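Chemist: fold the following, please.
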Amino acid sequence: MEASTGLYWLLVAGGAIAVAWVARRRGWPAPLLLVLAGLVVSPLVPSIKLEPELILYVFLPPLLYSAALESSYLSLRENKRAIGMLSIGLVLFTTLVVGGVVHLLLPDLPLAAAFALGAIIAPPDAVAAVAVGRRLGLPRRPLTILIGESLFNDATALTVYRVAIGAVVGHGISLIEGVGEFLYTAVGGVLIGLAVALASGWLLGRTRDALVENTVMLLIPFATYLGAESVHASGVIAVVIVGLYLGYRMHRTGAGTRVLLSSVWKVVDFMLESIVFALIGLQLVPVLSGLAGRSPWEVAGYVLAIFAVTVLARFVWVFPSAYLPLLWLKSAPRPPWQHVVIVGWAGMRGVVSLAAAFAIPEGFPERDLLLFLTFSTVILTLLVQGLTFPTLIRKLRVSSEREEYEDNLSEAAAQQAAVEAGLARLEEVLREEPGDQIHGEVIDMLRQKSERRALTAWERLGGGTGQGGAETPSRLYRRLRREMLAAEREVLVRLRDERRLDDEVLRRVTAELDFEEAILER
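Modeler: Predicted coordinates:
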């Protein structure tokens, strides 16, 4: 890579981080501000073409992996029907509807090419919607559904995209072969993901070095994605499986590893997401350059028609898929219509769609037009839906206040149970060890510390060796406190597994234990 190219990428990264910083200070949605900034500066700077390999092999794996690590496997499993209807059913439905409309607008375009555009546009990117939803207190279930959809829909869309592209460029396959390829990529991705997950869990369970473990964690998504794609399986599914597995078993790693892991991935997510959304806006000039000689009004008509169909198709699918299954699933919860509207409007497209469009081979029918239609759809969904998303949440009066109260209540109860387990473990140690090794003031400190933390949780609802080889008080305190922390963490994980504690609350509570344990280790 030439020095000038490297400098340009450095300036892009620096500018994106600066814009994201301004958005954070002002409380604005950073993805939308980054896209707008990219659109504004695109005509003023040298054009930078988005390389599909850069997105699919460098940006996508760590972003998917990080989102999976932070997701709740149990919550995703509880909402698997809704997530599956969106990540598989809606992607296929959008592909067919958009592809059919494109074929009507451009009758000379092969039908398979029209379906390729439908597959490119089909998968939404929930980053912007989730960021806004969390900031405005969107309830957990619609957030979980949006996150789950974004984790798995890329795999469906990219598989259909490959089949459609192959049909156009001359090595087309039958419907049965297409279904077989879809099943192979999905099952292959799951199997490879599980294999890497088990191997990674075994390795991380024996390393016991926070720096080494986090370095391995950084390499896992890239190795998993490359391994799956090398055998034509779904790298997206494989990475998500690994992330969900390791996130679910994260309590088995050391406290220092978890504390460092949280900071590392926050930095990685912030940097990669900032660059990705800035890159979307910066594609304005490269995309427009391929439209020379076309009527602006004609192209604008195509853009508006596809945008409207894309938005409408999501609503047409979301409402029936949310309520029709209740006719035979009597015990299934009935989602509030406000939640369904929010999920229906949260259809912002992202960089994966652009990467797939740029990956269309040269000489493909109407390649430049398809690229522009993809770009315009991504921009319009981000700006129109993204900018109105906060207003929609406020107008529908959707709030997570009740959930927050229940979270605080369950946290306080879990803290109380954990403290009781820790104190019980302390009493066991006191019975096992000779009395002359136990310092009374240390025992009192330990008891007071546990009781104080439990009291704090309830209040949230209202708003070496010493002489003779004996342990020093500080070392004794650290050893006994670690025993108590281990017992408390075991109770918290058990409550999570029994679904009496949500994963998000578990992470919040165990983070306090991890920080304390990290301090003890120092």
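Chemist: please count neighbours and contacts with C-alpha atoms only from this point.
Modeler: Noted.
Chemist: measure Ala305 to Val102 for me?
Modeler: Noted for Ala305: a distance of 9 Å to Val102, by Cα to Cα, to the nearest Å.
Chemist: give me the more crowded residue out of those two.
Modeler: Val102 (24 against 16; other Cα atoms under 10 Å).
Chemist: against Ala197, how distant is the more buried one?
Modeler: 41 Å.
Chemist: cool, Glu432 as well?
Modeler: Taken as Cα to Cα, the span from Glu432 to Ala197 is 39 Å.
Chemist: more neighbours, the two?
Modeler: Ala197 (22 against 9).
Chemist: next, count neighbours for the nearest residue to the more buried one once chain neighbours are set aside.
Modeler: Leaving aside its chain neighbours, Ala197 sits nearest to Val242 (4.7 Å; criterion: Cα to Cα, 6 or more residues apart in numbering). A count of nearby residues for Val242, using other Cα under 10 Å, gives 28.
Chemist: could you grab the helix/strand/coil label for Ile48?
Modeler: coil (DSSP: H, G, I helix; E, B strand; the rest coil).
Chemist: contacts only, for it.
Modeler: Ile48 makes contact with Leu282, Gln283, Pro286 under the criterion Cα atoms under 8 Å, 6 or more residues apart in numbering.
Chemist: tell me which other helices or strands the helix or strand where Leu11 lies touches.
Modeler: Here Leu11 sits within helix 3-26, counting by DSSP states H and E. With contacts defined as 3 or more Cα pairs under 8 Å, 6 or more residues apart in numbering; DSSP states H and E, the packing partners of helix 3-26 are helix 30-41, helix 255-282.
Chemist: the last one relative to helix 30-41, how many degrees between them?
Modeler: Using axes from the mean of the first three to the mean of the last three Cα atoms, to 10 degrees, one finds that helix 255-282 and helix 30-41 are set 40 degrees apart in direction.
Chemist: next, the second sequence, to be compared with the first:
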Amino acid sequence: MHDNALHGNILLVLGLLFAMLLLVMLGQKLRISYPIFLVLAGLALSFVPGLPIIVINPDLIFLIFLPPLLYQAAWDTSWQDFWRWKRPIGLLAFGLVFFTSTIVAYVSRAMIPGFTLPLGFLLGGIISPPDAVAATSVLKGIKVPRRVTSILEGESLINDASSLIVFRFALAAVVSGTFSWHEAVASFVLVSGMGLVVGLAVAYGFYLIHRYLPTTPSINTLLTFLAPYVMYLLAEEFHFSGVLAVVSGGLLLSHLSHRVFDADTRLQATSVWASVGFALNGLVFILIGLELPVAVEGLGSYSLQQAITYGLIISVMVIIIRLVWMYPAAFIPRWLSPRIRATETSPGWQGTLILGWAGMRGVVSLASALSVPLLLNNGQAFPQRNLILFITFVVILVTLVFQGLTLPALIRFTGVAEQEERMPPEEQEAGIRLRLRRVALAHLAQQYAPDIENNELISALQHRMQAEAQRTGNLLEALDYDETKRRALQRYHQVLLDVLHVQREELFVLRREDVFEEEMLRHQEAQLDLDEAKISHMPH
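Modeler: All right, here's what the predicted structure looks like:
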């Protein structure tokens, strides 16, 4: 029986993965962001007769899904951007979470019969954090100022921790029947601070392993998967914030990665993490849609119509709360501080509106709602658990689908893409390459002048770098919106890709001739892949 259940679970996971991949491809065809499309598809699948009801173990999401997803987000976050926008990030990640939780607590207590203030704070802590993956997925391919995406990414790293801390204290208040603001604030400082300490300490330990032990790219990649679980479990073992531990540790290791990882490790780890992160995110979003029967089941004394009404009212409320918070948080510090006005450009009403509208809820809210226990300590049923779960589901659905589908149109309406704060990305890329070529040429001329004279290989290296620097300089000129130069640049890319295609075909011929070893042929194929990837990332 146990083996049959195991095989059934494995088959279910594989089936969900395959369905998720097909749905993502269909969503790309329809040009709908994949989190939105997967939630809607999961919702539709939940109505299919005969499909088994999938009950998610919340520990599964918190333990298996959350640490790697948070770690990947922290790893991909720019520390410079995070620190540059620390004030708006902090106001959203802490201020807005507490503001939302408080208003939701008092409104839900007044609106829903039988709802207490601790239950209201519990619901507020559950639905207060927006989902980063949903927002960045919707924004992918749409030109928005880097400031907007940096603040959204930074907010999502921290707000999960602050909302889960609110949730934890509110849950303790419901279970015990008592609540102390003084104890809650003191515990919040302790839980957050020690979470950061644990994350940084574990990260430094992994840094020492990467740097001083004889690792390989495969070992390093596996260690990057172990790190977030060690950070999370160790922090949670001592009742500290596992989320903040993973975030702080991920940021530190990402910042130090250039000292310990070679090119092979970076290429391998990046590819593996991209695939695993995509699979985990996709599974979570399709599972959100499939949870509808669980959310509807056992509403008790509340009718489905009542529950939908409560869910819609609270959904609209959290959208309005975020919009109301955004403008004072964005502009009051500028009015009060001359230093902020001097060092930061104005966010404008457009960028502030986009940030306000990008508050889509997702995986953390669902996991928190599902983790509410079925019973209190005295054995009685946990009050309003099913209603809290249903309201959470409605808030996720409304914010993710309604806001997610309308966000691209809102961006086009505001014209926020025109307000770029730095040079366009293609100019930045070409500028960086030119700077690297020049420093390399200067180093060769200064340190290896005799070798350039006497060693043909090193002389050829200098000539190649000079040619690359010249080509990059021409590329920068071509980006000057000269149509003739742009056409020449496009033709250059076409020719390069065609040459690489011919080389790939020759590799196929070499395989059939069976003269060279397969390992050597694969190595050359990987080099062609790198060359093609380099071209595909060039501006077209």
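Chemist: which one in structure 1 is aligned with Gln384 of structure 2?
Modeler: The equivalent of Gln384 of structure 2 in structure 1 is Glu366 (alignment by TM-score structural alignment).
Chemist: in structure 1, what range does stretch 135-147 of structure 2 match?
Modeler: Counting by TM-score structural alignment, stretch 135-147 of structure 2 corresponds to 129-141 in structure 1.
Chemist: give the buried residues for the matching stretch.
Modeler: When burial is assessed from 16 or more other Cα atoms under 10 Å, stretch 129-141 of structure 1 yields the following buried residues: Ala129, Val130, Val132, Gly133, Leu136, Gly137, Leu138, Pro139, Arg140.
Chemist: for stretch 113-121 of structure 2, same thing?
Modeler: Phe115, Thr116, Leu117, Pro118, Leu119, Gly120, Phe121.
Chemist: filter those residues down to the ones in helices?
Modeler: The helices, defined by DSSP state H, take in Leu117, Pro118, Leu119, Gly120, Phe121 from these.
Chemist: just put the residues you listed in JSON lines and tack on distance to Ile54 of structure 2.
Modeler: Output for those, formatted as JSON lines (distance: Cα to Cα, whole Å):
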{"residue": "Leu117", "distance to Ile54 of structure 2": "31"}
{"residue": "Pro118", "distance to Ile54 of structure 2": "29"}
{"residue": "Leu119", "distance to Ile54 of structure 2": "26"}
{"residue": "Gly120", "distance to Ile54 of structure 2": "27"}
{"residue": "Phe121", "distance to Ile54 of structure 2": "28"}
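Chemist: state the distance from Tyr245 of structure 1 to Ile88 of structure 1.
Modeler: 21 Å.
Chemist: pick out whichever of the two has more residues nearby.
Modeler: Taking neighbours as other Cα under 10 Å, Tyr245 of structure 1 and Ile88 compare with Tyr245 leading, 22 against 18.
Chemist: can you give me the helices for the stretch 201-350 of structure 2?
Modeler: 217-237, 242-260, 263-290, 292-296, 304-336, 338-343, 348-357 (DSSP state H, counting those that start in this stretch).
Chemist: put together JSON lines for these, with distance to Asn455 of structure 2 on each row.
Modeler: Formatted as JSON lines, those follow (distance: least, Cα to Cα, whole Å):
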{"stretch": "helix 217-237", "distance to Asn455 of structure 2": "33"}
{"stretch": "helix 242-260", "distance to Asn455 of structure 2": "31"}
{"stretch": "helix 263-290", "distance to Asn455 of structure 2": "27"}
{"stretch": "helix 292-296", "distance to Asn455 of structure 2": "71"}
{"stretch": "helix 304-336", "distance to Asn455 of structure 2": "60"}
{"stretch": "helix 338-343", "distance to Asn455 of structure 2": "51"}
{"stretch": "helix 348-357", "distance to Asn455 of structure 2": "56"}
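Chemist: nearest to Ala526 of structure 2, of the ones you listed?
Modeler: The minimum distance between Ala526 of structure 2 and these falls on helix 263-290, with 10.7 Å, by Cα to Cα.
Chemist: so what does that closest one touch, helix or strand wise?
Modeler: Partner elements for helix 263-290 of structure 2 (3+ Cα pairs under 8 Å, 6+ apart): helix 2-30, helix 34-45, helix 66-76, helix 217-237, helix 363-370.
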